[in-house]
Structure formats: structure tokens, C-alpha cells
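Student: Have a look; sequence and predicted model below, questions after that.
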Amino acid sequence: MTSLRRVFAGFVICLFAIMAAQNVTAQSNDNGPDAVQKIELENAQNRISEWDGALDDLEQTITRDEVTNRFINDGRDELEAIHLGIVTLRDRAEERLKRFKTALGKLGDPPAEGQEEVPAVARERERIGQDIARVTGVIKQLELVDFRATELSDQLAGLARERFTRRILGRVDVPLDPGVWLTAWSEIVRLPSMVQARYANLEVDGQAADELAEIAPGLVLMTVIVIAALIGGEVIVLRYMPGGWKTVPQEDRVALISGTRFLFTAMVPGIALLIAYGILDSRQALLKGAMGDFIHQCFAAALFLLFVGAAIRSVHSPFSPALRRAGTTPRGARIVGISSLVVAVIFAWDMVLLQGATTLGTSLEIALVQSISNVLVISVLLFISSLGAFWVHDEKDRHEFWPKLERRSRRVLKAVAILMPVLMVLGYVALARFILENLMMGLAFLTCYWLLRGYFRALMHTYLVRPEPSEDSKTTDAVHGTLYFWLRVLIDVVMVTIAVPVAVMIFTDIAWTDLILAVQQAFVGIQVGGIHFSLRSILLAALMFVIVLGLMRFFQRMLSTRVLPNTKLDQGLQHSVSAIFGYAGICLAVLLAISAAGMDLSNLAIIAGAISVGIGFGMQSIVNNFVSGLILLVERPIKVGDWIVVGADQGLVKDIRVRATEIETFDRSSIVIPNSELISNRVLNWTLKERSGRGIIRIGVSYGADVDKVREILLEMADKRREILSYPAPQVIFMDFGASSLDFELRYFLRDIGDVIAVASSIRFELVQRFRDEGIEIPFPQRDLNLRDIDKLTDAIRDAGKGAVRSKPVPAPSVPDETPTSDDEIEHGADQKAAPSSSAKDISRDRDASGRDIPDAGGDPDGDAPR
């Protein structure tokens, strides 16, 4: 008993210990979120205080009118960072507020006046209310800071636009003032001494030296990668790549070579150059002051020259014109390519010199003279590049899209090349330079986009759409064309989605923050009634539709090429099963896409009702054909490969689609018949149940022929044909005693009714030769014509030809008598005798004329008189 009590006491102590531990854990869990929330609120308050201080400093600087261009740029960058931080913090606060409101809703409505609530519930309600009040206060503070930041951003943007407009539209008299040119030239001569005096004793020490020593290996590595990519890319592309794509079509081959060349000589070294700049930018002591701006401009010029130079070499290929992608002549490829490369070098050099002059503190005159000289040289080179003598003029492609775009672009380029020197002469140097900068950036951007687009299309067309041909491939050209079209659409959508934001950032003054907010708003979407529309849901729905449809088409192809051919089903039933599987896949893909888009599938009843109204008004024929197509696939009165006759049209069924059925006639033309006509009208199907069918050859022989011999020959002709079945056996039928022949029919059954015309033609060829050898005549209809009173008729015709005037009627000759030799001629004899011959009509007319004393028309009595 003592041992049992000890065991029981120990068990009770353990139980109390577990319960106490659970209480402590629950208290710690209850206090944990409060502590975390308190820390987050304190951090939010600290960040709001920092942002308020930064905004106060910006306001003070703006009010003192000490705003420089550098301050405007730095201030806008700082405001963008503040705005992004506010958006992030506000999203977190709104998410927490939503969670608190959900928890408060679970507690139910507060008690009415005079009622009491459970103390624990009341305390929880009070705590959640305090949390909601604190988070709401943080959100309101963030909105106030965001409002101040937006106001300051608008002020800085207004100042930037004002200064930009004043700078661009400013006019100087430099081009017409010789003194400015002399001053600038003397200062250009002193530039080497100025650089030597300023940077001869330059030493990097202290923190800058330490940081430079730390990043020196990385910079050297990036420099080696840039040089290796430039040299190795040219060698690989021009020496090894063309041989690997010999079997690729010429257009894809050139696109692949130029795109690979651009990737090796622009993308790879460009990424290495950006990494090197990022390494420098991460060290604050290295990129500061005027020297930092100069290094930044050098990197920008190098990156521009890298991309534009690679694009020009890939598009024009001046040193290997056979690989050019532009529509230039071989001579034009060299001239236009080299001119474009010189333009890119001058423009990049101008960027570096302009920033270098600002860093050295040179006068404004040298910068203006430099801008004028460079712009004039670039204008001349652009004008030369746009001349039509260096471009191919193909009349066949004159009205196509790309040739038309190329001609119009050259016209615009020629106009700009003429406009910039005119602006220079008038003194609008800044405006001309602004046009040149945007023109160069625009051409570089569009060229890179065009190169990458063609490269990805060629890759897809070479390795995805048209793989190496194989003899057992059952994929038709139509399938390849459809796949190629949708893959091209996908490439265009992806590239446009990436290129548009990049172009907005390059060519507009829209802040990065505003662009991110616009994208977020597009992805978040809007609420219209009970349906939520957003770009995210639309893209997800499209992606779901494409994936599901692709999987279903893959399984459909496997079903039609691997599974069904190994079954005992006939070809038509295999096609029906495959088509029904494809329609089911489309329906499934649509339903899943609608569900992924956020639409409630229960609303489909409303949509179906609306569609039914549309069907009642204007879609009856479409739905009729659709339902008829389903009936054709289920009942299978016709199948793919059947020989059918519909009205006056006949041919082989090639495809049974949802709306219509395609029939290929024996002339190799296609007839598209709506499915409703195949259901509602009579259709003759020669091969519905089986391929065998009967053929008939009709032939007639003369009355003197040996009929037994004829029967023997006909059966012999049928027995030696392998296409003709032995059972049922061929038959020779004596049909009738014809007007000119004895009529027979050779009747036989063929293994394949599709051979009926060829077999009948072959038998007829042999019958003709065999009947000739056996002396059997194949007669043709004969007719005997008997004429009475032929002498009187001859005299009447002679007198009528002389045109003599008769004083008394001349008896008309007898009408020719036709003795028919067949029953049809006997039946129509009365009609033939009632119609007088042409000679009898002439005699009757002369007799009437002589009776009325009509004078002769004159002329030679022995000649033909006009009547």
C-alpha cells in the first residue's frame, strides 16, 4: 500500500507540474505578441520621426533658394526611398489592423446598455480596441508623412521641369561669335596642363585607399571578364557559330548569329561592367564629389558604347556583310555600319568630355563649342547613313510592314540630321543636343529590343517548333504554324512587359516609386460589383489556361498517336474519341482559368442565361452547327476518311470540327459544309459500314454478235482483277434489246469502293481490244435520210438563187422525208415533218414576193441578190 501511495502521489505531482508549465507557456504566448507588437510600434514611430526630420531639412533647403541640380536629384531619390518605406510600413500596419478587426468580430457585438459581459471577453475586447487605436494612429501618421513627401516631390519636380525648359529653350550666340571660338580654342590648348596641374600629385590615402585596396581584385576580375567577352565573343560568333547552323533557314541563321553576338559582346560584358560599378558605388569614399560624377559618367559612356557598338556590329556587320540583318546593300553595310560606330564613339566621348570639363571647372564656351562640333559631325554621319543608295529597294516587299517602316525611319533620320545643324546655327544648342541624346538612346533601345526579339524567335523556331525532321513524325505543318504563332505571341508579351517599364524609366521623368505603385495597383486590381479584376489574376488565369490546355493537348496527341492506333477501333472512331477528349480539355482549361481569375463558378448560371438570350437572337446557326457537330461525333453517321455525297458535292471527309466538316473532293479542292446540313439533309455514305461496294459496266454489242461469247469475255475480265471479290461472284446481265445494240451489264463487288473508277476504266480498255480481236462489233446509233422529188427541189433552188420574179405561184417541192431507224425517231417524226426545211422556206418566200409584185432589188442577175 505504501508503494502504491507513493506512485499515486508522484503521478499527482507530475500532473500539477504539467498544468503549471502549460499556464506559464500560455502566459508567455499571451505576452509574446504584445511584446512583438510593442517593438514594431516603437520602430514605426522611430522611422516616422526620421522621415519627418529629413522632410524638414528638405523644406528648409527649398525655402532658402539654395537648390542645385544635384540637390534636386538627390532629394528626389531620398523622397522615393521614403515613399517606398511608407508603402511597406503602411501595408504591414493595414494587415495587422485587418487581423485585429477580424479578432474583434469573433468576440461578437458589444453588450447592449444595461447588460453585462463576461469579464475575460470584456478585457480582450478592450485590449483589441487599444491595439486598433494604436495601429490606426500609426497609419494616419504615415499618411501625413506621405502627403508631405508627395508635396515636396512635386515641388522638386516642378523646379526640375522649369530649369529643364529654361535650359533646353535657351538661346546662345556662340555659332556666330568668332571670339567665343578663339577663347574655346585657347582653353582647349591649355587642357593638358590643367589636368596635369590638378591631378599630377593626386594621392589616394586614408579610407579611400583602404577601400580601393579591398575592391581592387574584384575590379580587375570584372575588367578581365569584359575584355575576354569582347574578344572571345567576336571570335566564337564569327568563326565557330556559323558552321553549327548550316542547316537552319537563312533568316533564322542570321538572327541566331547576330543575337548570340550581341549577347556575348554586350550583355555579358555589360553585366560585368554594372557589377564593377556596383562594387565602386558600395564604397562611399570613392564616388563622391566631382570626381565621383566623372567616374559615373565614364561608366555610363562605356555601357552605352558597349551596347550600341555590339548592336551595330550585329545589325549591320560592316566587316562581314553576309551576316547583316538590316536591309542594306553589301557596300551600304560597310558604310552605314562604320558611320554608326563612329557616331556612337563620338557621342560616348562627348559624354565623357562634357563631364570632364565640368569637373575641371572650364568655361562654358568650351562646352558649347564641343557640343556644336560633335553634333555637326554626328548630323553629317546620320545623313550619310540615311541615304537610299546604301539600302536595298525591292519592289516586291515595298508594301510590307518592315520595309515601309525602314523607309519612313530613314526619312525621319534625314530630317533630324538636317534640323540639328539648323538649330545650332540659330543658337538653340541645348535643344539640338537634347534631340540628339534622345535620338541616340531611342535608336539604341529599339535596336537592342529588335535584336533580342528576333534572337528568341529564331531560337524557339529552331529548337522548339521545328526540331530535326524524322520520318515517323505525324505533326503537320499546320500544327507547327499554330505553335509558332502562339510562342511568338508569348515572346512579344513577355518582352513588351519588360521593355515598357524600362522605356518609361529611360525616356520619361516618372519616378521609380510611382512606377512601382502603378504596377502594384494593376496587380492588386479593382472591384466591380462582386467581381475582382486585377492584372495578377488575369495573368494567373491566362497561365493556368495555357498550362492546362498544353497538358490536355499533349495527352490528346499521345492518345491519338500511341494509344488509339494500338486498339481495334477504326480510324473514324479514333478521331471521334480524340476530338471529344480535346473538347473536354478546352472546357476544363476554361473552367480552371475562370476559377483562377477569381470568378465564382456559381455565377455561370447567370452567364449561361445571358448567352442563351444571345443565342435566341443571333447565334442560332452557330449553336445549331455546334450541337450537330457533337451529334456527328457521337452517332458517327460519317467518319474521317469516308466517301460521302452531299447534294452535288462528293469527296472524302478530312476533318469533323465543332462548326463544320471539311470534305476534300477528287479534284483536291476543299468543301466546308456546316454540320447542320449533314444532320438535316440526305447524305450518301459509300463507306459507312465497310469499304466494299458494287461496280457496274454497261456495254452494247451488235445484233449479229455471239451473246455467249460476250458473256464469257465479260466474266473473264472480271475474274482476273484482284480488286474484284470472288464472292459475291461477278454477274453478266442481259438488260434489253436496244435500238441499235444488245445491252449488257457487268456487275461485280470491289474490296475497296474507292477503286471503282480505276477498275472500270481498266476493264473498258481491255474490252475494246478484246472485242476487236474476237470480231465483236460495238455499234453506234444510225439514221437513214430519204428525199423525194429531188429534181424539182434542185430547180427551185436554182431559180431562187437567180432572184427571178414569178408571175404565178410555183408549186413547192415535197418536204424531205426522213425515215427513222429507231423508236425515238418514229415518235418524233410528226414534229420533224411539221417543220419545213430552209430551202422550202426560201421558195415560199419568193413565191409570196412574186405574187405581190415586189420589184427586184437590182444587181447582177447571175449573182447573189440581197434579200
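Tutor: Structure received.
Student: C-alpha from now on. contacts and neighbour counts both.
Tutor: Noted.
Student: what's in contact with the helix or strand in which G801 is found?
Tutor: Element membership of G801, judged by DSSP states H and E, is helix 790-802. With contacts defined as C-alpha atoms under 8 Å, 6 or more residues apart in numbering, helix 790-802 is touched by P813, S814, S839, D842, I843, D846, P861, D862, G863, D864, A865.
Student: got it, and stretch 705-724?
Tutor: 726, 730-732, 746, 748-752, 755, 759, 763, 766-767, 770, 776-777.
Student: rerun at 6 Å
Tutor: F749, L750, R751, I776 (C-alpha atoms under 6 Å, 6 or more residues apart in numbering).
Student: Distance of the third one relative to N685?
Tutor: Just to be clear, that refers to R751. 16 Å (C-alpha to C-alpha, to the nearest Å).
Student: that older thread, filter the contacts of helix 790-802 to the buried ones?
Tutor: Among these, those classed as buried by neighbour count (16 or more other C-alpha atoms under 10 Å) are P813, S839, I843, D846.
Student: Rebuild those as JSON lines, extending it with distance to Y428 and secondary structure.
Tutor: Listed next are the buried ones among the contacts of helix 790-802 as JSON lines, based on distance: C-alpha to C-alpha, whole Å; DSSP: H, G, I helix; E, B strand; the rest coil:
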{"residue": "P813", "distance to Y428": "111", "secondary structure": "coil"}
{"residue": "S839", "distance to Y428": "102", "secondary structure": "helix"}
{"residue": "I843", "distance to Y428": "105", "secondary structure": "helix"}
{"residue": "D846", "distance to Y428": "104", "secondary structure": "helix"}
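Student: Take this one as well and set it beside the first:
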Amino acid sequence: MQVLRFLLLATSLFIAAPAVLTYSVMPVAAQDVQAPDYTAWEKQAKTAEQTLADDRASNKALEQLRADLVEWRAKFTAAQGINAAPIETLKNQIAALGPAPTEDAPDAPEIAKRRAELNDQLAKLQAPGLAAVEAHSRAEGLIRQIDARIRARQATELLRLSPSPANPANWPAGWAVLQQGIKTLSAETTEAWSNPTRRAELKDNLPAIVFYLLVAAVLVLRGPGFMERMTTRLLTGVSMRARNIAAAVVSLGQVIVPILGTIFLVLAIKASGMTGIRSGALIDALPGAAYAFFFARWIASWLFRVDGSYAPLSERASEARFHTNLIGLVSALEIFRTAFITEVRPPLSMAAQAVWAAPLVCVVAVLLFRLGVLLRPRPSEGVSGAKEFRNKIMRLIGTATVAVSVVAPLLAVVGYVAAANALIWPAVGSLGLIGLILLLQRFATDSYVLVFHKGEDGREALAPVLISFVLTLLALPLFALIWGARTAELSETWTRFSEGVTIGDTQISPAAILALIVIFILGYAVTRLAQSALRSTILPRTELEKGVQNAIVSGVGYVGIFLAAIVAITGAGIDLSSLAIVAGALSVGIGFGLQNIVSNFVSGIILLIERPISEGDMIEVNGQFGTVRGISVRSTWIETFDRTDVIVPNADLVSGVVTNLTRTNLTGRLIIPVGVAYGTDTRKVQSILMEIAEAQPLVMVDPAPSVHFVAFGADSLNFEIRAILSDVNFKLDVQTEILHQINERFIAEGIEIPFAQRDLWIRNPEDLTGRKRAQPKPQPAQEPVRDHDGDDLSGVHNDPDAEGDDA
């Protein structure tokens, strides 16, 4: 039943958390706060101090005393806000009188008198709050002393050395306890049967007893198997998308149904009236033992499935499931053992306690050892990402399980039975809680995939990871309870966490952070709504350019986010003035580290205001030529003609040289060079080129295109067509069409388009006939091959000492 209690406690903490946060956020009205009874508090405090000094109170009594002190501390916390509003008013009045007087600058008599009166009133109003602060500090100290005392006692109990259960001399003590227990149970049954009143009660309740027993038999003997078959049928025989979720919900019956059966069995036995003190303790332990066994059986049926659909362990799943079932059975026996020795009078000797506890510790340690080995996944190559992380966690859990299973029985055999129990059984509970977390994570992932219509890839999305993180975070208090943490300690931790930390005069608490986040989200949502309204409804109906509209929308977004942040900080009660020094120091460091980002941010604002470029402009910057597709706060996105994206920092656009081809209009000049052969009629060529240029629809009439005879080239007579296009975006298309028409007209008119030519002159051609000679003889130096201009084209240099080749 421990895990069930832990889950219920976690749920209550989760439900109560928002209420606590809301309570801490809401101010307490002065008239709602009553001054504590300091006389009664003084009496309570002296009693606590005397109890701690005597050190004779039990842990239960100390816990009750601590609960009383916590109530007093809560009263003192509330009393610290008494007269808060009048105190604030008086402080403002005193501040309005000017700075405090000094020897060099004393107050005027009237101001000095008024300042003294206000200070007296302020001292009287602050007195109840100061008294509450002092009492709160005293209560806080007493609570810490009680916690330290209880922890010291727990440590002493864990380190207590009992007689070794491995020593046969201690076995008779344990055997005596068993004999005495059986005799006590027999005596209680005989005494109850010999009592006529109880026999009459049994006779009167016999129909109800028979009914309870029948229901219990059906639920315990037939219920788990029936629910397991239904779960398997849903997983294998149903094709609906929600089959995993439906199967998980139905499978809970494997735990709930048998526990209900044990509850009916308990009702039947209690209705008989034949139970005593010790037998009643065993009967009351039945539901807890049933929960331990059937919960372990349910966890094993899901985590260690043969098909591996829910668990990281698919190999040796049957063996792991078998050991988990046995661990649940041994845990149930441990619950019965604890109930059997609880009502023993007088209490058991240390030898008897050791003999009774050690066997179950050793048995469950053997089972845990094997389970830990099975949980360690085998190393596999090519595994990365989430699967690799999961394998690391599984190896860590398996290693820890093996270590606990080795250390605990050794401690028990030596005699540290309390330490062994405090180690082995929390380890079992932790494994059960880890299994439950894994199932809840899978259930949440299945629900996410179903609700948002995601495929199997949706299981690797961010939302399931965040859900898993939140579930793990919520489980931390349960792990703490399993390992012996007291509820009071967890409550104290939550109280300190709720109070937050103090920086200067500012109190930063989780409630303030939550309020800040909520207010900022609301402000951000309002900002986005306003941007959407401007972008889609208001600005399109104006005559503003598209770039101006985008600038206005972006500006509204920046201003809205800034205002949302200011309102959120103010609404959370965070005083920025007390953080001014820290913020100033941080701003210097941030300024040096983020100067490039800040420069780009300011440049982006300048671009949005001055608008030297806009979306759709064709620009050239840093050797990159393309069309502006977007302007953000930090950078500008340019799409080049080869469809690649270039991200240019805004600082380069503001401080560098930018060529904007389409800023004011889309017109642009096109220049096409054309060459013809020497001897061609140049007037005719100019006329043909002019006709072709004027025939293009995108060539503007005003200014009209022109054709110029520009140079006598080395191989051709060079002309240029110069024209202004109405849309420079079609520059390449117009150029292509003009070149096509030039080629067609020149062919029709017999005009030659020349290309570079060279004439080669070879001296001594007889040396290149390839005739063989008996002996090589010296050859005359080879002259280089030259063109008309005398340039060397052969790359051969005269060398009188070199020998000639055949070719």
C-alpha cells in the first residue's frame, strides 16, 4: 500500500499547489490579519524547548509538537503584513519631506517636528510586524531542532547492530515468536467461538458472509485472468487507433478487481466476529499484500511483453516477468510479516527481529540480483540518440539494482537488519515506481499521438519528451517518501520553495514567477492578435506600401512584447529598482558578448524605418545578387537566381555598400556587345541592330534604344546595343531574344560574325619529314612560331646547344 499512498499524496500536492501559489500571490488585507496570542505562544515555545532539552519524547510526540509549531509559524507569517498599507503611506510621507537631515543641512523646525511625528507613528505601526518576525524566527529555529533530532534518531536506528541472524544460537528466539504467535491466534479464535454473543453475531451475518465470500472468490480467482484476456484481445484483435489506450485502461482491472475481492474477503471475516487483536492485524494487511502482488504482476505484464511493444527489454522478457511476480509475492509476505509481529506484547527481542527479517531480505535480494542483470541491455553498435540514452538509464538502473541486492543481504547477515530493510524494500518500491512512470509516459504519448493525429514519428516529438520530464519531476516526492523522507520534511521543503529567494529588497518566489509567465503570455497573445488585425484588416485598406506595412506590424510586435514584459514584471511584484546595480553589471558583460547581435538588431530597426530595401527588391551586397524575401530583426533573407538562400546580417546592409536595382522602379539598362568581320558595311549593321532593339516589347521608347560603333577590335568591328528595359527582372529573357534575332538576320544578310584566327609559318619543313638517320647530327636552332604581331605561339626558345628532334 506504500506506493498507493505515495501516489495519493503526490496527487494531493499537485492539486494543492495552484491553491498555495494563488494564496501567496493574493495580498492579505490588513483587517483580515489578527495579532497572535503571544502569551500562549510563549507557553508553547517553552514547552517545546523543555521537550527538546529532556529528549525523552517519542518520535510521534515530536511530530505532533512540530505540527503545532508549524501552525504558529503560519500565524506569524501572516502577522508580518499587519498595517502594511498605513506603513507604506507613512514611508511615502516621510520621503516627501526630503532627504534625512544632516549637520550641514538640518531640517526647518516645522519639517523636523513633522518628521518626528511621522517616525513615531511609523514605529508604532511597525511594532506588531517586528514582533511577528521575531516570533517567526523562534518558531523556525524550534522546527529545525525537532527535524534534526528526528533525523538523528533515524540514523541511530539504521546503524543499530542486532545479533547476527546467521548465528544458530539466535534461531530459537525467532522460533519462539512463531510458536507464540500461533498460540495467540488459536487462543483468539477459541475465545471468540466460545463467546455466545459472537456466535449469535456469526449466525445473524451468515447470509452477508456467504455473499461476501462468493464475490471475493469470483473477483480474486477469476477477475485477474478475465481482465488480462480482455487486455490481450484489445492489443491484438482490435484495429482501432486507440487500442493501446483502451488496453491500458482495461488492464487496470488486473489490480483493482483482485483488491476489491480481498476487501470483500476482509468484510466477510470481520462480519463473522471471530477475529482478535493479532488476527485482526493480519486480516487488515490483506488488501496491502494483495496490492503488492497484483501491482507487480500488472507492471510485469506491461513492461516485459514478449513482443517488446512497451518495454526496452524484449529479450528474456518471460524470465524478467517471472522474477517480478516473485518479487511481488515476497513483498506481500513482508507485509504479512510486519503485521504478524506488530501486535506482539512484549516487543520482540533484537535477536528475534533479526531472525524474522533476514530471510525475506535474502530471498528478495536474489530475485533483485537476477532482475538487475536482465535490465542491463547488451551493448549494440550503431545505437544513438534517444535509444542510446534509454540504454544508459537502463544500465544505470540495472547496476544499482545489482549493487543493492549484494549489499543488503550482507548487512542483514552481519546484523545491520534495520539498514538492510531500509535499503532493500525502498529499492523494490523504487523499481515499481519507475515501472509506473514508464507506463504513464507511454500512455501520455499514445494519447498525444491519438489526439493530434500524429504517426509513429510523433512519439519522437518534443511534447512527449516534455510530458515525460513533468511526470519524472512529479515523481520525485514519491521517491523521497519511499526512501524514508517524512511528510513533514516534504511539506517544509515545499514551504521554503514557495517562499523563494530574496535578492536585495525583492522576493522572487514560484508564485511570482508563475504570475510573471501568465501575464507575459497574455500580453504576448494580445500583441499577436493586434499584429494579425493590422496585417489582415487595417493596413491593407490604407495606401501604405507593403514595406511600410511590414515595418508597422514589426514595430507593434516589438513594442507589445516590451510592454508585456514590463507589465508582467510589475504585476509579479518584482521591484526592478533594487536590481538596478545587478542589471547594470550584467548589461556591461552582455553588451560585450552580444555586441554583434545588438548591432544587427539596431540595424534591422533602421532598415524597417528608413526602408532602403524592401521585400521584393533586387539587390547586390557583398558580391551576392538576388531578391529580398524577408527582413527580420537580426538578418535579411536574399534568394539568389540559382534558388539558394543567403542570410545577410543587417549590419552589412546598413554600413556596407548595397546596390538596389529595383528600389524606385523596375527599369534597368541592357548592354549587348556585337562583333562583325572586317569589310562589313558598318552602316548596314547599325541599322539592323537598331531594328532588332526597337522591336522588343520590353525596350522602352523613351529613352529610345541606341546602337554604337565602339571600336576596331583585333578580330572584329565592335558594336554595342544599349537599351532601357521597363522591367529589369526580364533582362536575361530580352538579351536571349535579341541574340537569337541578330544571329538570324546576320545569316540572312550574309554578315559574318568573326572569331579569333592565327596563321602559322614553319621554316625548314624538310626537317619535319620524319626520315631516320644513322647517327644524330647537330640540328640548327628551331625558330619559334610567330603570328602577324610577332608573338611567340610555339613556346619554343632558341638554344644553339640543343639537339633537334625528328618531328
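Tutor: Perfect, I can see it now. This is a predicted model, so every value here is computed, not measured.
Student: on that earlier part again, helix or strand next in line after the helix holding G801 of structure 1, which one?
Tutor: Following helix 790-802 of structure 1 in sequence, per DSSP H and E, is strand 817-819.
Student: chain center to that following strand: distance?
Tutor: 78 Å (C-alpha atoms, centre = their mean, to the nearest Å).
Student: neighbours of K639 of structure 1, just the number please.
Tutor: Using other C-alpha atoms under 10 Å, the number of residues around K639 of structure 1 comes to 26.
Student: Surely it touches Q571?
Tutor: No. At 7.9 Å, K639 of structure 1 does not count as touching Q571 under the criterion of C-alpha atoms under 6 Å.
Student: quick revisit: quick one: buried residues of the helix holding G801 of structure 1?
Tutor: Neighbour counts over helix 790-802 of structure 1 (16+ other C-alpha under 10 Å) mark L793, A796, A800, G801 as buried.
Student: And for stretch 327-336 of structure 1?
Tutor: Neighbour-count burial for stretch 327-336 of structure 1 flags G327, T328, T329, P330, G332, A333, R334, I335, V336 (criterion: 16+ other C-alpha under 10 Å).
Student: Show me which of the buried residues of helix 790-802 of structure 1 is closest to L41 of structure 1.
Tutor: G801 (129.9 Å; C-alpha to C-alpha).
Student: From W512 of structure 1, how far out is the closest one?
Tutor: G801 of structure 1 sits 108 Å away from W512 of structure 1, taking C-alpha to C-alpha as the criterion.
Student: cool, N566 of structure 1 as well?
Tutor: Distance of N566 of structure 1 to W512 of structure 1, given as C-alpha to C-alpha: 60 Å.
Student: okay, the two: which has more neighbours?
Tutor: Neighbours around N566 of structure 1 and W512, counted as other C-alpha under 10 Å, are more numerous at W512. The numbers are 16 against 10.
Student: Counterpart of the more buried one over in structure 2?
Tutor: Structural correspondence for W512 of structure 1 with respect to structure 2 (TM-score structural alignment): T487.
Student: Just give me the neighbour total for the closest residue in space to that match that isn't next to it in sequence.
Tutor: Nearest residue to T487 of structure 2, sequence neighbours excluded (C-alpha to C-alpha, 6 or more residues apart in numbering): L481, at 7.3 Å. L481 of structure 2: 19 surrounding residues under other C-alpha under 10 Å.
Student: same deal with E187 of structure 1?
Tutor: 16.
Student: Over to V220 of structure 2?
Tutor: 22.
Student: Grab the nearest non-local neighbour of it.
Tutor: Residue nearest to V220 of structure 2 in three dimensions, not counting chain neighbours: P258, with 4.5 Å by C-alpha to C-alpha, 6+ apart.
Student: tell me the SS of G790 of structure 2?
Tutor: Here G790 of structure 2 is recorded as coil under DSSP: H, G, I helix; E, B strand; the rest coil.
Student: And it, how close does it get to N391 of structure 2?
Tutor: Distance, G790 of structure 2 to N391 of structure 2, using C-alpha to C-alpha: 79 Å.
Student: what does Y416 of structure 2 give?
Tutor: Taking C-alpha to C-alpha, one finds Y416 of structure 2 at 34 Å from N391 of structure 2.
Student: cool, and Q126 of structure 2?
Tutor: For Q126 of structure 2 relative to N391 of structure 2 (C-alpha to C-alpha), the value is 60 Å.
Student: out of those two, which sits in the busier spot?
Tutor: Ranked by neighbour count (other C-alpha under 10 Å), Q126 of structure 2 and N391 place N391 first, with 21 against 18.
Student: Just give me the match in structure 1 for the more buried one.
Tutor: N391 of structure 2 maps onto P403 in structure 1, by TM-score structural alignment.
Student: next structured bit after the helix or strand where that match lies?
Tutor: P403 of structure 1 is located in helix 401-426, with elements delineated by DSSP H and E. Using DSSP H and E, the helix or strand that follows helix 401-426 of structure 1 towards the C-terminus is helix 429-460.
Student: Which strands or helices does that following helix pack on?
Tutor: Applying 3 or more C-alpha pairs under 6 Å, 6 or more residues apart in numbering; DSSP states H and E, we find helix 429-460 of structure 1 packed against helix 250-262.
Student: and the angle from the helix it packs on to helix 429-460?
Tutor: Relative orientation of helix 250-262 of structure 1 and helix 429-460, computed by axes from the mean of the first three to the mean of the last three C-alpha atoms, to 10 degrees: 120 degrees.
Student: ok now helix 250-262 of structure 1, how far from the chain's centre?
Tutor: Using C-alpha atoms, centre = their mean, the offset of helix 250-262 of structure 1 from its chain centre is 20 Å.
Student: Any figure for the gap between A503 of structure 1 and M495 of structure 1?
Tutor: Taking C-alpha to C-alpha as the measure, A503 of structure 1 falls 12 Å from M495 of structure 1.
Student: do R466 of structure 1 as well
Tutor: From R466 of structure 1 to M495 of structure 1 the distance is 22 Å (C-alpha to C-alpha).
Student: L540 of structure 1 matches what in structure 2?
Tutor: Using TM-score structural alignment, L540 of structure 1 pairs with A515 in structure 2.
Student: Would you confirm that I638 of structure 2 contacts F625?
Tutor: No. With contact defined as C-alpha under 6 Å, I638 of structure 2 does not reach F625; the gap is 8.2 Å.
Student: Which one's more surrounded, those two?
Tutor: Each of I638 of structure 2 and F625 has its neighbours counted (other C-alpha under 10 Å); I638 has more, 27 against 17.
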